[in-house]
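Participant: here is a sequence together with a model predicted from it:
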Amino acid sequence: MTHELTRTEPSTPTRQFTVLLSPTRRGARLARLLATAHLGAWGLPSVTAAHIVAELATNAFVHGRVPGRDFRLSLAVHGGGTLLRIEVTDTRGDRLPIAPHGAIARPADDAESGRGLLIVEALADRWGVIPGPVPGKVVWAEIDLVR
């Protein structure tokens, strides 16, 4: 599992889904449900991706929210079905999910939040952040579908 500040997008996707959602709890929940439905329709495993989408969408709601601006969920299958790329774009490029020296900050044992990116780190094969489009950022995660 790797974490990267920037990464170019893989080859042209063979399947793609994109939707704008409100930066609310309901929008984050809908992102997970839509991801599960689309991956199921595509015949792809959805459990790991659903967890990643849930965490990234929740972060867009909690940390990337600007009133009146939606966040975007994108799912794309690349490499003839060998790679799933998940992207969540929010409108707060000034709040990057990176701790000093590229490490993910661990919350205190009794903290009630702060574990979302630890879950993404554990489940994704790669993940990172791309600054922009201005004024936002894209947090992405990739899952290798063929092992």
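Facilitator: Here it is on my side, so go on.

Participant: CA only for contacts and neighbour counts going forward, please
Facilitator: OK.

Participant: in three-state terms, label the residue of the chain most remote from its centre for me.
Facilitator: Taking Cα atoms, centre = their mean, the residue of the chain most remote from its mean C-alpha position is D110, at 25.4 Å. Here D110 is coil, with the state taken from DSSP: H, G, I helix; E, B strand; the rest coil.

Participant: same question for G68.
Facilitator: Put simply, G68 is coil when judged by three-state DSSP.

Participant: how about the strands in this protein?
Facilitator: 2-4, 15-21, 71-78, 83-90, 126-131, 137-144 (DSSP state E).

Participant: now the ones you listed as JSON lines including mean neighbour count and distance to H63?
Facilitator: Shown next, in JSON lines, are those (neighbours: other Cα atoms under 10 Å; distance: least, Cα to Cα, whole Å):
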{"stretch": "strand 2-4", "mean neighbour count": "15", "distance to H63": "19"}
{"stretch": "strand 15-21", "mean neighbour count": "15", "distance to H63": "15"}
{"stretch": "strand 71-78", "mean neighbour count": "23", "distance to H63": "11"}
{"stretch": "strand 83-90", "mean neighbour count": "25", "distance to H63": "9"}
{"stretch": "strand 126-131", "mean neighbour count": "20", "distance to H63": "14"}
{"stretch": "strand 137-144", "mean neighbour count": "24", "distance to H63": "11"}
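
Participant: want to compare, so here's the second one:
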Amino acid sequence: MTHQHLTDEAKPPLTPARQLTLRFSSTRRGARLARQLAVQQFTEWTGLPYDADPAHAVALVTAELASNAVRHGSLPGRDFRLTLLLLPNRIRVEVTDTRPDRLPPPVTPPPADETSGRGLLIVQSYADRWGRTIRDAYTKTVWAEVRLRTTGC
């Protein structure tokens, strides 16, 4: 599987078959609810079971992006936004936060004795493509695309 990290300069055309956007409080509970609702919506749209590999990937990617929005991208009293886009052969998970000045760092494995810092490695592992987009001075969106079907080994 090829993984791509894209920035603002490489915006793929989006023609979603379905789209859902929800706001969540910038709390651990908000991040947990975002993950749960993303998987629920994914399974409703695709008919795939909760325990399918793509549903698991959507859960992990959403959890990491939402957690990063809460930990690194929030301002007091500001929510984060989750957008799900059902695209041909994939789903796109977008998490928009209120800190465009805090961009995702380059993805490198942390030292073995570190207990955090692996979130974007997880996103990179489970997403076919991911990146970030800044459309205004107040928000940034980190997104990832997960294939609907996995190829067997």
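Facilitator: Structure's in. What do you need? Everything quoted here is computed from the prediction, not taken from an experiment.

Participant: hmm, back to that, for the strands of structure 1, give me TSV that also has distance to T36 of structure 1.
Facilitator: Formatted as TSV, the strands of structure 1 follow (distance: least, Cα to Cα, whole Å):
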stretch	distance to T36 of structure 1
strand 2-4	24
strand 15-21	12
strand 71-78	11
strand 83-90	12
strand 126-131	19
strand 137-144	14
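
Participant: residue range for stretch 25-37 of structure 2 in structure 1?
Facilitator: Mapped onto structure 1 using TM-score structural alignment, stretch 25-37 of structure 2 spans residues 22-34.

Participant: what about P104 of structure 2, distance to V123 of structure 2?
Facilitator: Separation of P104 of structure 2 from V123 of structure 2 (Cα to Cα, to the nearest Å) stands at 12 Å.

Participant: again, but for A38 of structure 2
Facilitator: Counting by Cα to Cα, the gap from A38 of structure 2 to V123 of structure 2 is 15 Å.

Participant: give the aligned equivalent of the residue farthest from the centre of structure 1 in structure 2.
Facilitator: Taking TM-score structural alignment, the alignment pairs D110 of structure 1 with D113 from structure 2.

Participant: S74 of structure 1 now?
Facilitator: So, by TM-score structural alignment, S74 of structure 1 is matched to T83.

Participant: cool, and F61 of structure 1?
Facilitator: Under the alignment (TM-score structural alignment), F61 of structure 1 pairs with V70 in structure 2.
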